[in-house]
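Colleague: no sequence on this one, just coordinates:
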């Protein structure tokens, strides 16, 4: 559950301000925990049936065709968006590592580091399934906890910077408003992960005496305790130290100790390698199914190699074209928001049918309203941020 979105939380706080920032951070943690537990409950809500994929649950709740058309496009765009962000994050972290440990070396453009990071995925993408990247996943879990701890501990050790300011970053009213919108997406991106929860639960044995939800519920609670221990200190301490001068990635604001910051950036690289593959594997499955069932291609190694390599090239191209971490994470955070805040509540209302005006009914409606606002506003703010940054950026330089 702990993703690279944690590194953008101090920057989001700088655009939200202390009051709104803390409130939205806590609200996001509470709402996404609530919706995640609802999905765990709905996995086996129908006796004798397990909904192992997000769209399967959507089809049961909203209807075969409507559920498919509502859920799948949002799933796919969320997965592709996450891969693009991870591609950019991996390249930026590699560049930061190079610049940190070899400050006297010749400057190398970000484009080349993104290409280096992409080269790893040309190999890993040929692995057949999730189980094949178990070792990478185990290492990445440890890396995510480590770089989060380094981010807030190094910030705390460095102390408040001279002349720190906590006012909004933008100087104009319009800039402040749009940055606020984009920051909502950054918060939403940090709490993404609901897309794969049903597939994870599907691998847990289940029986009438011990349903899978009992084990999964414990796992979710532990995961969210860890999320709180990682996210809250990074967001609050990072903003407290740097104020509105904090970088879009908190590790880019830290310089010393050199060995520790360099190590933290490599931890990020290892983590996003796994994160990229987790989301990419789902896209690969969809693409290969499309070619095999709709276009009558035979399953083969050449097909897998071509389809997956083209996808890696596409995400690499997008990361190189729009290397704006804050704008990307805000924009794609808005795209991901419905799968995290909104859809689980809509499906709960459709399947569980709580009594009208009951606490459950009002709570789910409130979550839907909150998620809808986050989606619309963060997409507007994130897109505007990308456009503004693109004015001064020399493409493919």
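Modeller: Arrived safely. As the structure is a computational prediction, the values presented were derived from the model and not from experiment.
Colleague: From here on, just use CA atoms for contacts and neighbour counts.
Modeller: Will do.
Colleague: quick one: contacts for residue 188?
Modeller: 28, 333, 334, 336, 337, 340, 374 (Cα atoms under 8 Å, 6 or more residues apart in numbering).
Colleague: Which of the residues you listed sits closest to residue 277?
Modeller: The closest of the contacts of residue 188 to residue 277 turns out to be residue 336 (Cα to Cα; 17.2 Å).
Colleague: Leaving out sequence neighbours, find the closest residue to that closest one.
Modeller: Counting by Cα to Cα, 6 or more residues apart in numbering, the nearest residue to residue 336 once its immediate chain neighbours are dropped is residue 78, at 4.9 Å.
Colleague: Please look at the one you found and residue 332 and confirm they touch.
Modeller: Yes - look at residue 78 against residue 332 with Cα atoms under 8 Å: they come within range, at 6.9 Å.
Colleague: What residues sit buried inside the helix or strand harbouring residue 268?
Modeller: Secondary structure from DSSP states H and E places residue 268 in helix 258-289. Neighbour-count burial for helix 258-289 flags 258, 260-284, 288 (criterion: 16 or more other Cα atoms under 10 Å).
Colleague: distance between it and the chain's centre?
Modeller: 11 Å (Cα atoms, centre = their mean, to the nearest Å).
Colleague: still on that earlier bit, which of residue 78 and residue 332 has more residues huddled nearby?
Modeller: Looking at residue 78 and residue 332 with other Cα atoms under 10 Å, you find the greater number of neighbours at residue 332, namely 28 against 23.
Colleague: Please name the nearest non-neighbouring residue to that one.
Modeller: Nearest to residue 332 is residue 81, by Cα to Cα, 6+ apart, at 5.6 Å.
Colleague: for comparison:
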């Protein structure tokens, strides 16, 4: 059979051919007007036009995609600068992921024991790593829209009013509450540093009181908070990340290298009744949940990065987050395991830092101990900045929406000074705040463990009754149930431990 010649390729017009009526000549042949699809006819005009359209498409993909921004975003601290990268993401996530809450993990082990302590720590770590991945993906889930703040994503998933009510309180509390706790912890650590350096000569002089140390620490925080936006504090986050890794390593190294107390025991701290034991375990799990906070900052960190269709921000964000959370695991697991191995159920309620000072203050060189304290102070100063940035952003968003102009340097500075002294006032009024880790972990747990799973189902809409659908619904509702249970355990621990709610009476 004779082989037919290969058909010639013909350009396909943008509109269907049937949309142009066919015109015939008197001889019955096609009119030349129907041959407008010929490459020979299009080459003088079509090629330059096509080049223009291709270039325009590329420009829109590179510049226009995902940049439908509210003009107000260019005035706010979180979205003012978009030159972030994977390194900045690693610094910010590590600074936010390791802090003084990590030093409380051995306290949770003293109530859970070895088996349940390790199981709970592993589950909590991988659970929060999964929800972190969800938030990174949902930041640009809708083409042409970036969810730059946790509350914005909650409103997109749950509705304007419900999303605001569900997300506003825990995220604001995680930011402002953590900043207040950092003032208390940082001020007390500064006092310990001064006492360690000064030694016996401090008793003959007139040392600063605890409240005065709070004021010193707050003043330093306010000075550093004058940096304008989230990208501008990347250097501080690097300092916070490095100091967190160093002092976490020093804490567990000093603990395991010294002789353990003779009366040490690894039996979980017992309670007089089974109900009390259960509530103690729930409070311990709440302490562990509080150590895995920081998801209220994920979307904000990703918002500082440029994003296009070809180079979405989720790629460098996830790259930086993987590095950060590898280092976070290298800090949290040794602190929890090493601290519990060294002190068992003798672990003080204040965590491993208090245990090192209580058991080894005499056999550890003064210079090494004071160096550890100053590292903790630097980390608290750096963490204060990143946790306060969402609150600064909220203040300035309210101002710019009313005045329709950016904040001046004096207005921005005034907001931050006011915020710092409000946190100082709350810390002095509620000096027992740092002892409520279990309760606070329960109240803020949904931000990290529950809401992201619900957001994924609502926005991504996985196939109904599929594994993905069931998995996220189950994780989300488990997070809600744990939140309620841990909160109840935290309240019980507050009552059972006899924490005295002495308002405006910080330690001397």
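Modeller: Yep, it's here. The structure presented is a predicted model; accordingly, all values stated were derived computationally and were not measured.
Colleague: What ranges does the stretch 1-150 of structure 1 have for its helices?
Modeller: 9-16, 18-42, 54-62, 64-101, 110-124, 134-158 (DSSP state H, counting those that start in this stretch).
Colleague: Next, the mean deviation of the fourth one compared to structure 2.
Modeller: Helix 64-101 of structure 1, aligned to structure 2 and superposed, deviates on average by 2.0 Å (mean Cα distance after the TM-score superposition for structure 1).
Colleague: Give me the range in structure 2 that that helix lines up against.
Modeller: Per the alignment by TM-score structural alignment, helix 64-101 of structure 1 matches residues 160-197 in structure 2.
Colleague: Now do that stretch: distance to the chain's middle.
Modeller: Distance, centroid of stretch 160-197 of structure 2 to centroid of chain: 13 Å (Cα atoms, centre = their mean).
Colleague: What of stretch 2-18 of structure 1?
Modeller: Worked out by Cα atoms, centre = their mean, stretch 2-18 of structure 1 lies 12 Å from the chain centre.
Colleague: do the same with stretch 382-393 of structure 1
Modeller: The answer for stretch 382-393 of structure 1 is 21 Å, by Cα atoms, centre = their mean.
Colleague: Show me which residues of it are buried.
Modeller: So stretch 382-393 of structure 1, judged by 16+ other Cα under 10 Å, has buried residues 382, 383, 384, 385, 386.
Colleague: How about residues contacting that stretch?
Modeller: 178-179, 181-182, 185, 322, 324, 326-332.
Colleague: One more: stretch 256-266 of structure 2?
Modeller: Under Cα under 8 Å, 6+ apart, the answer for stretch 256-266 of structure 2 is 110, 113-114, 338-339, 341-346, 359-360.
Colleague: and which of the residues you listed is nearest residue 183 of structure 2?
Modeller: For these, the closest approach to residue 183 of structure 2 (Cα to Cα) belongs to residue 339, at 24.2 Å.
Colleague: burial count for residue 188 of structure 2?
Modeller: 21.
Colleague: err, residue 14 of structure 1, not the other one
Modeller: If you count neighbours by other Cα under 10 Å, residue 14 of structure 1 ends up with 30.
Colleague: likewise residue 323 of structure 2?
Modeller: Neighbour tally, residue 323 of structure 2, other Cα under 10 Å: 17.
Colleague: how far away is the counterpart of residue 112 of structure 1 in structure 2 from residue 159 of structure 2?
Modeller: Residue 112 of structure 1 maps onto residue 212 in structure 2, with residues paired by TM-score structural alignment. Look at residue 212 of structure 2 and residue 159 of structure 2: by Cα to Cα, to the nearest Å, they are 45 Å apart.
Colleague: Ok, residue 219 of structure 2 next?
Modeller: Taken as Cα to Cα, the span from residue 219 of structure 2 to residue 159 of structure 2 is 40 Å.
Colleague: Give me the mean deviation of the helix or strand residue 305 of structure 1 falls within from structure 2.
Modeller: Using DSSP H and E, residue 305 of structure 1 sits in helix 301-321. Compared with structure 2 after fitting, helix 301-321 of structure 1 has a mean deviation of 2.8 Å; criterion: mean Cα distance after the TM-score superposition for structure 1.
Colleague: From the chain's centre, how far out is that helix? Work that out for me.
Modeller: 20 Å.
Colleague: For that helix, buried residues please.
Modeller: 304, 307-309, 311-313, 315-321.
Colleague: The counterpart of residue 40 of structure 1 in structure 2: what's it in contact with?
Modeller: Correspondence of residue 40 of structure 1 to structure 2, assessed by TM-score structural alignment: residue 136. The contact partners of residue 136 of structure 2, by Cα under 8 Å, 6+ apart, come to 298, 299, 302, 314, 317, 318.
Colleague: quick check: angle from the helix holding residue 268 of structure 1 to helix 134-158?
Modeller: Using axes from the mean of the first three to the mean of the last three Cα atoms, to 10 degrees, the direction of helix 258-289 of structure 1 lies 140 degrees away from that of helix 134-158.
Colleague: Okay, and the equivalent of residue 476 of structure 2 over in structure 1 sits in which element?
Modeller: Counting by TM-score structural alignment, residue 476 of structure 2 corresponds to residue 368 in structure 1. Using DSSP H and E, residue 368 of structure 1 maps to helix 359-391.
Colleague: how far does that helix sit from the chain's center?
Modeller: 15 Å.
Colleague: ok, back up a step: quick check: ChimeraX command selecting the buried ones in the contacts of stretch 382-393 of structure 1.
Modeller: Only the buried entries of these go into this ChimeraX selection, using 16+ other Cα under 10 Å:
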select :178,179,181,182,185,322,324,326,327,328,329,330,331,332
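Colleague: The contacts of stretch 382-393 of structure 1 into TSV, with extra columns for secondary structure and distance to residue 167 of structure 1?
Modeller: Formatted as TSV, these follow (DSSP: H, G, I helix; E, B strand; the rest coil; distance: Cα to Cα, whole Å):
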residue	secondary structure	distance to residue 167 of structure 1
178	helix	15
179	helix	13
181	helix	16
182	helix	17
185	helix	20
322	coil	27
324	coil	22
326	helix	18
327	helix	20
328	helix	23
329	helix	22
330	helix	20
331	helix	23
332	helix	26
